[in-house]
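J.: Mind folding the following:
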Amino acid sequence: MAPTTPSPRPSAALDPPIALEPAMAANGIGSFDWDLRRDLIVGDARACRILGIDDPAENPGLPPLTAESFLALLHPEDAPIVRRRVEHAVRELGQCGAYYRTLFADGEMHAVRFRARVLADEDGKPSHMVGFVWDATVELHKRVRADRLALLREERTRFIKEAARALSEATTMQDVARVFTELPLPGIPPDGLILAVLESGRIQILRSTGYDPAAPPPYDHVPLDADHPAALALRTRTPVFLGSRAAYQERFPGAWPQVSPSPKQGWAFLPLVASGRPLGVCLVSFDEERALDSEDRTLLSTLGGMVAQSLARARLHDAEHELAAGLQRVLLPRSIPPLPGFTSAVRYLPAGTGLQIGGDWYDVVPLPGGHVGLVIGDVQGHDVHAAGVMGQLRIALRAYAAEGHPPAAVMARASRFLADLDTGHFATCLYVEVNVDYGAAYAVRAGHLDPLVRRADGSSAIQPVAGGLPLGIDPENSYPVTRFTLDPGELLLLCTDGLVETRTVDIDAGMERLRVAIGGAHTVQAQGPDALEALADRIVGAAADSHDRDDDIAMLLLRWEGPAEARPRQLRRRIPQADLQQISEVRGELRDAVRRWGVGDLADTVELLTSELVTNALVHTDRDALLTARLYQEGGEAGPARLRVEVDDESDLWPKRRTPGEQASSGRGLMLVEALADAWGVDPRGSGKRMWFELIHHQ
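T.: Next up is the predicted model:
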């Protein structure tokens, strides 16, 4: 609203005593008179200037200034306050004062203070309000600055808290560098940020923002003894602030040529020192000249100290992680050897807490005779000691398996080995020997989880395996063998309990969830190594995302592809003299082989006659026996198949056919062979002999 002025004012109310005029003029104080009855406000020349209105003495034609037109000049937030105070003073015939803001015609914001008293007439009713007014714009600016500084301090306090939280969550040096270079500094927004670390006597950039990535970095690989602001900050342990390019060139002429192409105009080099050790430098740069005040420097120095502590912690974490990862890489197999007839995938995931190293392991061992050994195990504990015990146990178990010992003997020897180490640790383990030709699997379990099998049709199940005590508890404990078979395309999964058990999920529920995860038609549609690797990633990825996981994970997936087309239909096994259990296992393998060769109706006869020949060789000699079974196809695919089984031994004693009495417990073996076989015989060899029989299978 345009300012107004009343008609001629009563001079007695506006003219201060002559003694006060010099003081009021010196202090810029004006006076005013508000006629409450006629609602007219008049003021002297100084009051008009302070209020931002034209002086009526100079512009007699201006409209009068009323209460409403006066209040319209005030800031919308201040007008109600002034109105309430004036109304209260009028009711009480008292005094009032106020501070308010007003916008001048030129658009500039001013502040005014006034102090007034209400005068009464002879009837005791309010008639005039007279008082003084003075300019408070300086005070307004102070208040604005104070409010701005208070807001800035609040923002900086909040920034320090947020930065502390973000840096406390940074676990690696790269995490610290990322957090620092993404920080929005309040009040002094930077145009460039660099975090550099001290490595081998040189300051090397770890991460930067606000710099041209195509240009050579101006602060990389700076020697610690160089005449350079970053080096000086580290040597003296004090920040270096350069507010202009001239200041940089004057203080560091040797380093200036390298920096001069950069458009930066201001710099702050903050040393990163933790426990008295220099770690690196934070660089904050600006595209304009920047003279940082004491509060800005305090903020940056505080930030540098926080980054230094976080960087020291992250460096220790990185060193521990690298040590743990290196040790784990040495203890676990570098790679899985190629296995003809098999596709495999393995995964190891350390625990999410601690040194991220533990006693879980896996192994795949090529064995004599076309077999492969699968091992999954877990040594008690999640520390370096457990990892060391795991490494020794893995090597010992691998050696026992590679020597050709049967699964039960491998496990028993490994248990005695761990007990003899006297480490105070025990271990769970599952060992499975798989026949690469026929898919027969022989499993032994020492306190470990059962394996899971996914069938070719997509169904999946937990494969029960008879178990014994964990390794290292009882050196004399024996381990029963469980035999099962795999069909071509079927998958075997071995894992440690970290994959299925968490603080909120028990083992049974975890095993069921894993069984469902590997089953289903979608898991069998894609074949080949890539499909198996994708399945392994999906299984382990789900476990890695769990917030409840605090154990290591080891997993081994093996898919039997079946015998290759060029592979001969042959089974060849050596049967030790003193290992009667091997006879049963060989009979089972021979039955599986005959079934896979398409002559399964001969299985009973083959098993019976083979048992007679093998038993005869072992009973009447003191050496091992060698069993060989072959299937020959005569006359093409449509012709009959001839199954020949040979048992070699090293005895020169030839079998004699005899007729046993009714009460005799032996002597019928060759009679059964002669009666059931289509052909049989005994052939001499260089040392020993070969007994054989043949069965003809017609299509």
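
J.: C-alpha only now, for contacts and for neighbours.
T.: OK.

J.: Can you name the residues that contact Q328?
T.: Q328 is in contact with I357, A387, counting by C-alpha atoms under 8 Å, 6 or more residues apart in numbering.

J.: if I look at it, how far off is S459?
T.: Between Q328 and S459 the distance is 35 Å, computed by C-alpha to C-alpha, to the nearest Å.

J.: Would you map the strands across the stretch 51-200 of the chain?
T.: Remark: strands assigned in the stretch 51-200 of the chain by DSSP state E, counting those that start in this stretch are 95-103, 109-120, 126-135, 192-199.

J.: Just the buried residues of the second one, please?
T.: This points to strand 109-120. Taking 16 or more other C-alpha atoms under 10 Å as the basis for neighbour counts, the residues of strand 109-120 that come out buried are H110, A111, V112, R113, F114, R115, A116, R117, V118, L119.

J.: distance between that strand and the chain's centre?
T.: For strand 109-120, the gap between its own C-alpha mean and the chain's C-alpha mean amounts to 66 Å (C-alpha atoms, centre = their mean, to the nearest Å).

J.: Following up with a second sequence; could you model it the same way so I can compare the two?
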Amino acid sequence: MAGRNRPAIGADERLALNRMGSFDWDLRHRTLELDAAGLAVFDLRAGEYDGDPETLRPRLPPEEGMRLDSTVDRAIRGGRSSYGAYFQVKRRNGLRQWTHVRARILRDDRGVPHRVIGIVRNASTELTEFPEISPDEAGRRRLTTILQGITEALSRAVTVDDVTDVLSDSGGLERFGADGLALGIVDGGSVKLVALSGVSLGRAGDPPGAALEESMPLAEAALTRRARFSTSLPGLGEAPDLPELTEAADDPAVLGPYACGQGFDAAAFLPLVAEARAIGGLALFYRGRTHFTAEDREICLGLAGIVAQSLRRAILFDEEREFATGLQASMLPRDIPSFSGAEIAVRYHAAWSGREVGGDWYDVIALPGGRVGVVVGDVQGHDTHAAAIMGQLRIALRAFAGEGHPPATVLARASRFLVELDTERFATCTYAQLDLSSGVVRAVRAGHLGPIVRHTDGRTGWPHLRGGLPLGLATEFGQEDFPETRLDLVPGETFVLCTDGLVEEPGLDITEGMGELAHAVRTGPGGADPLADHLADGLWQRWATGDDVALLVLHRAPDPGTRQAPRIHQYIHQADPEGLVETRSVLRQALVDWNMPALVDDVQLAAGEMLVNVLLHTEGSAVLTLEVVPGPVRRVRLWVKDRSSAWPRRRWPGEAATSGRGLLMIDAVAARWGVEPRGDGKAVWCEFTPTGRAA
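T.: Model (predicted):
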């Protein structure tokens, strides 16, 4: 009975009494909630944490943060449901505290992780449970910890620039236990300085390089492959063999003044040797050091070996990447033809991962009859093989299109060509033919994203394009059917094609990326080139997927007419109920601007009847044109073009009829009207005069 009278202790309080806290990490919104006990584990006060995981970074030593990131990344990418890890936290008094985390990974129905829930606890007391270790064992553990830290830090370094970033930042100095650092790379018979902690030397691949004289300790260690340890650095800096070095006139980075001006007392000049070749030198500078023990020398030489292997791998990678990017560039068209009545801009971003080469491509093709063909596609894979296939497929598709075949035939032949290459790769693409004189677009797609269109009033839309299977697969499965979709691109509208790298982010549905793209197109600048820069740079950096991106922007030149005969165009989509309302507003504003406000009601009435007839009785949308016809008496002409071959006919409805009065109303308000054939469709027109209906 006495136990029943004890005060209740909640679950949170029980965790806190055992120095445990809980956390809730939302992967999609990138927020991490910590309870009060969890904040105490990280030695944080309530007002010092804002829910951003990056706020915890200063509490983690760099090598500990990277090791923890690696553990979490392996668990998430490996499909595991939980993970656990020990790591160290820096408390505000400077001491390090052992900490343990145990977490559960929550995934949605598709297996995509979206949330991590777990506990974090102060594990420092667990160290007292282990027996004391000998000094030799402690030294070996220290050496192992340092080597593991720098190995993990360099494990993600792919390029030479990545290696220099890892070495030269503040975390790099802490991993090495040094106060300063310099890195040189052997280039021919000289050594070039590429990294200096605390001083910017630009990127490693940016010329000019800073060549060190052979008599300088760093260059000497690299070229002779012999390490040198010095505890009299000030005297060394004053000697003639350590002269002042300037990288360039506009970058006064110097190694001699750097070594002496920072108050360093000792240095280790280490050769970087890989595959029996000297590839560079590493200098570690120290303050307050009076000697190097055998253990210190062993650690320095071990670190140099790890850096040498990483640097050698990075140099080889940069060489392969340079070859791959050169191959990719040679496969894409060098020049984009120009066309009267349209602006076309293309952009390509290489991938951030792998060898920065892939199968994405674009092309612009001059076609017979004043037409232009545009295509954006993606060959499966991110390697030189994908780039080689892309080049062959691009040339073949260009040849099929140049022969004058319709879009569906072009893709069918391209699919057969891909199969004949005897490759297991497939490709997706969207191909469109545009008649710049009429604005008619005939588009087909093969397993690819459709186009996005920005209308003259700023609205954007994704036209529905019926699609076929990807190229290659369509032939393999005997389904070489690529249905064409006809669109109308009126003057002033913009047509955008891209590959999925511009709209995809790992862990998010592609529709979210498509929404971001639509917003960027809607709010972006006018003109093809400014809009292409806005999309390619902004969205590619936002998603950071590492995928390559091909982008094509076609902007049809506006057609305002002349000062004496102005003109406007408007596209009304069949699935857009707001189009009629917006069209009425556009017509009113145009007539007011043209100083013909008396015609607003009649023109709006006629336009409404003509557009409703198209939207109700045809299978497509309509293009409206309003223009001033100059002459002795200025007239306003209204055109509504559609794709139906059925002409309107005058009817005499009875009193109870609910339709059939459209042409009667147009006949009543317009001076005259008529119908003209337009290819596979027609254009209904009517004219108005400011003085009233003509006889």
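
J.: For the strands of the stretch 51-200 of structure 1, give me CSV that also has distance to I160 of structure 1.
T.: Formatted as CSV, the entries for the strands of the stretch 51-200 of structure 1 read as follows, by distance: least, C-alpha to C-alpha, whole Å:
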stretch, distance to I160 of structure 1
strand 95-103, 35
strand 109-120, 34
strand 126-135, 39
strand 192-199, 17
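
J.: Looking at structure 2, which strand is longest?
T.: strand 96-107 (DSSP state E).

J.: Against which helices or strands is the very next helix or strand once past that one packed?
T.: Helices and strands here follow DSSP states H and E; after strand 96-107 of structure 2, the next one along the chain is strand 113-122. For strand 113-122 of structure 2, the packing partners by 3 or more C-alpha pairs under 8 Å, 6 or more residues apart in numbering; DSSP states H and E come out as strand 20-26, helix 36-41, strand 96-107.

J.: Turn the ones you listed into JSON lines, columns for mean neighbour count.
T.: Formatted as JSON lines, these follow (neighbours: other C-alpha atoms under 10 Å):
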{"stretch": "strand 20-26", "mean neighbour count": "21"}
{"stretch": "helix 36-41", "mean neighbour count": "21"}
{"stretch": "strand 96-107", "mean neighbour count": "18"}
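
J.: Of these, which is nearest E13 of structure 2?
T.: E13 of structure 2 lies closest, by C-alpha to C-alpha, to one member of those: helix 36-41, at 8.4 Å.

J.: Which elements pack onto that closest one?
T.: Helix 36-41 of structure 2 sits against helix 11-17, strand 20-26, strand 113-122, with contacts defined as 3+ C-alpha pairs under 8 Å, 6+ apart.

J.: Output these in JSON lines; the columns should cover distance to G172 of structure 2.
T.: As requested, the helices and strands packed on helix 36-41 of structure 2 are arranged in JSON lines below (distance: least, C-alpha to C-alpha, whole Å):
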{"stretch": "helix 11-17", "distance to G172 of structure 2": "35"}
{"stretch": "strand 20-26", "distance to G172 of structure 2": "28"}
{"stretch": "strand 113-122", "distance to G172 of structure 2": "26"}
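
J.: Of all those, which one comes closest to H405 of structure 2?
T.: With respect to H405 of structure 2, and counting by C-alpha to C-alpha, the nearest of those is strand 113-122 at 46.4 Å.

J.: how about the closest one, which residues of structure 1 does it hit?
T.: The alignment of strand 113-122 of structure 2 onto structure 1 (TM-score structural alignment) finds no residues at all.

J.: Not counting that strand itself, show me its contacts.
T.: Outside strand 113-122 of structure 2, the residues touching it (C-alpha under 8 Å, 6+ apart) are 19-28, 38, 41, 76, 97-108, 507.

J.: which residues of the stretch 101-250 of structure 1 fall in helices?
T.: Counting by DSSP state H, counting those that start in this stretch, the stretch 101-250 of structure 1 has helices at residues 137-169, 173-181, 229-236, 245-251.

J.: tell me which residues in the next helix or strand after the last one are buried?
T.: I take that to be helix 245-251 of structure 1. Note on helix 245-251 of structure 1: by DSSP H and E, the next helix or strand toward the C-terminus is helix 256-259. By neighbour count with 16+ other C-alpha under 10 Å, helix 256-259 of structure 1 contains the buried residues W256.

J.: Same check on stretch 598-612 of structure 1?
T.: With burial defined by 16+ other C-alpha under 10 Å, the residues of stretch 598-612 of structure 1 counted as buried are V599, L602, A603, T605, V606, E607, L609, T610, S611.

J.: neighbouring contacts of that stretch?
T.: Looking at what lies outside stretch 598-612 of structure 1 - C-alpha under 8 Å, 6+ apart - the contacts are 583, 587, 590-591, 594-595, 645, 669-670, 672-673, 676, 695, 697.
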